[in-house]
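Undergrad: return a 3D structure for these sequence lines:
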Amino acid sequence: MNARFASRILPLLLVVLGTAAGAANAAVRVNFIHPDRYTDMDRFSDEARSAMRAIEGDLVQLGKRYLPQDADLRVDILDVDLAGRLRPSAIRGRDVRVDRGIADPPSIRLHYVLEQSGRVVREQEETVRGLAYTGTTDINAANESFPYEKRMLTHWFRERFAQGAR
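TA: Modelled structure (predicted):
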């Protein structure tokens, strides 16, 4: 009797699990194209590796939050210019990023392809800029890595991909 029950319930269980997996299929894939050529990234620096991880992680989380379940987004990062500028430090090999205000906003040049149900619905190359980054009061820069870039990407993502955005 257990074998008979299992033979009936197992196919049903597989269908249910397959449907649930398909429903959570929204995905963001981030590719860093020639990061050694980026405006503000030295591919050997800890900051560059941390920034790329942060950018990728932020975009993936934004996708989970704002993309429809049947959507896939591929983002090719073409250039990164972080907020502020690197200044030499007294500690050898450890330059310090200094936020100098309006003159040093973050920007990321990217190309993206949004697919829904396997069909391309939007494709574009653009430069995302955080022009008002110094006037923000909702950023806790001391406790967060790359807060200006995160805020800039969040604003851009919501404008482009949140339900109802065009």
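Undergrad: hey, let's count contacts and neighbours off CA atoms from now on
TA: Noted.
Undergrad: wait, residue 74 touches residue 29, no?
TA: Yes: the pair residue 74 / residue 29 is scored as a contact, 4.8 Å apart, by C-alpha atoms under 8 Å.
Undergrad: contact partners for the closest residue to residue 60 other than its chain neighbours?
TA: Nearest residue to residue 60 in three dimensions, chain neighbours excluded: residue 28, at 5.3 Å (C-alpha to C-alpha, 6 or more residues apart in numbering). By C-alpha atoms under 8 Å, 6 or more residues apart in numbering, the contact list for residue 28 reads 59-60, 63, 72-75.
Undergrad: let me know the secondary structure of the most centrally placed residue in the chain.
TA: Residue closest to the mean C-alpha point of the chain, counted by C-alpha atoms, centre = their mean, is residue 59 at 1.8 Å. With DSSP: H, G, I helix; E, B strand; the rest coil as the basis, residue 59 sits in helix.
Undergrad: wouldn't it be in contact with residue 153 here?
TA: Yes: at 7.5 Å, residue 59 counts as touching residue 153 under the criterion of C-alpha under 8 Å.
Undergrad: measure the residue nearest to residue 60 to residue 124 for me?
TA: Going from residue 28 to residue 124 by C-alpha to C-alpha, to the nearest Å gives 15 Å.
Undergrad: same thing with residue 149?
TA: According to C-alpha to C-alpha, residue 149 stands 20 Å off from residue 124.
Undergrad: Proceed likewise with the subsequent sequence, for comparison:
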Amino acid sequence: MKASIGKTALAAVLALGAAGAASAGVTVNYVDSDKFADVPFAPWERKEVLDELARYFAELGKSLPAGQDLTVDVTDIDLAGREYPTSRGTRDLRVLQGGADWPIIELRYALSANGQVIRSGTAKLSDMNYLDRASRLSDNDSLRYEKRMIEEWFDKTILQKKS
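TA: As a prediction, the model looks like this:
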């Protein structure tokens, strides 16, 4: 399963990258995604979440300067809230309480320009106050807290914008 999710996510990212700037691109790999701390249990929900996060990385990648590429290896995901099973065939219920259920994403990254790595490292993205902060993302976006963390990391680490 992990290989098919990774390949599907990679294909989605490559397709999106082709639609964006021709010389800038983002590749997202999910490393042992079946061992992630907290993503949906149902394979179709898991694929949906991982594909959506890969698309978001690709969207952010459109702001990379021409000639730069970003490779991200996601090594763990713990989504905001806690998931509770519901009846068969329906989406599980994710409850957000703002306690010890904040989102965490662990990753490795390499930013390259013209084939040369210009910046690389590891990061552990987390937001203990995820419910207490405003977001520009829609309340209807189930991954808004994770996306906000990714965007803040991308701006600070990859684009090196000042806060």
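Undergrad: report the TM-score for the pair.
TA: The TM-score (TM-score structural alignment, normalised by the length of the second structure) is 0.78; 140 aligned residues with a C-alpha RMSD of 1.9 Å.
Undergrad: ok so, going back, more neighbours, residue 149 and residue 124 of the first structure?
TA: Applying other C-alpha atoms under 10 Å to residue 149 of the first structure and residue 124 shows that residue 149 carries more neighbours, namely 26 against 10.
Undergrad: aligned partner of that one in the second structure?
TA: Superposed on the second structure with TM-score structural alignment, residue 149 of the first structure falls opposite residue 146.
Undergrad: looking at it, its match is touching residue 80, isn't it?
TA: Yes: the pair formed by residue 146 of the second structure and residue 80 meets the contact definition of C-alpha under 8 Å, at 7.3 Å.
Undergrad: what's the overlap in contacts for these two?
TA: The contact sets of residue 146 of the second structure and residue 80 overlap at 103-104 (C-alpha under 8 Å, 6+ apart).
Undergrad: what's the counterpart of residue 158 of the second structure in the first structure?
TA: Counting by TM-score structural alignment, residue 158 of the second structure lines up with residue 161 in the first structure.
Undergrad: wait, residue 33 of the second structure
TA: Using TM-score structural alignment, residue 33 of the second structure sits opposite residue 35 in the first structure.
Undergrad: what do you get for residue 113 of the second structure?
TA: Using TM-score structural alignment, the partner of residue 113 of the second structure in the first structure is residue 116.
Undergrad: please verify my assumption that that match contacts residue 27.
TA: No: with contacts counted by C-alpha under 8 Å, residue 116 of the first structure stays clear of residue 27, the gap being 10.6 Å.
Undergrad: what do these two both touch?
TA: 71-72.
Undergrad: quick one: which of those two has more around it?
TA: Using other C-alpha under 10 Å as the criterion, residue 116 of the first structure and residue 27 rank with residue 27 on top: 20 against 16.
Undergrad: OK, contacts around that one?
TA: 60, 63-64, 71-73.
Undergrad: thought the match of residue 158 of the second structure was touching residue 67?
TA: Yes: assessed by C-alpha under 8 Å, residue 161 of the first structure is found in contact with residue 67 at 6.2 Å.
Undergrad: higher neighbour count, those two?
TA: Set residue 161 of the first structure next to residue 67 and count neighbours by other C-alpha under 10 Å: residue 67 wins out with 23 against 18.
Undergrad: burial measure for the closest residue to the match of residue 113 of the second structure other than its chain neighbours, as a count.
TA: In this structure, residue 116 of the first structure finds its nearest non-sequential neighbour in residue 71, 4.3 Å apart by C-alpha to C-alpha, 6+ apart. Look at residue 71 of the first structure: counted by other C-alpha under 10 Å, it has 21 neighbours.
Undergrad: how about the contacts made by residue 71 of the first structure?
TA: By C-alpha under 8 Å, 6+ apart, residue 71 of the first structure lies in contact with 25-27, 114-118.
Undergrad: now the second structure: which of the residues you listed match?
TA: Checking these against the second structure (both residues aligned by TM-score structural alignment, their matches' C-alpha atoms under 8 Å), the contacts still present are 25-27, 114-117.
Undergrad: buried subset of these?
TA: Among these, the ones that count as buried by 16 or more other C-alpha atoms under 10 Å are 26-27, 114-116.
Undergrad: hmm, back to that, same list, the contacts of residue 27 of the first structure, but as CSV with secondary structure and distance to residue 105 of the first structure please.
TA: Compiled in CSV, the contacts of residue 27 of the first structure are given as follows (DSSP: H, G, I helix; E, B strand; the rest coil; distance: C-alpha to C-alpha, whole Å):
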residue, secondary structure, distance to residue 105 of the first structure
60, helix, 23
63, helix, 24
64, helix, 27
71, strand, 31
72, strand, 29
73, strand, 26
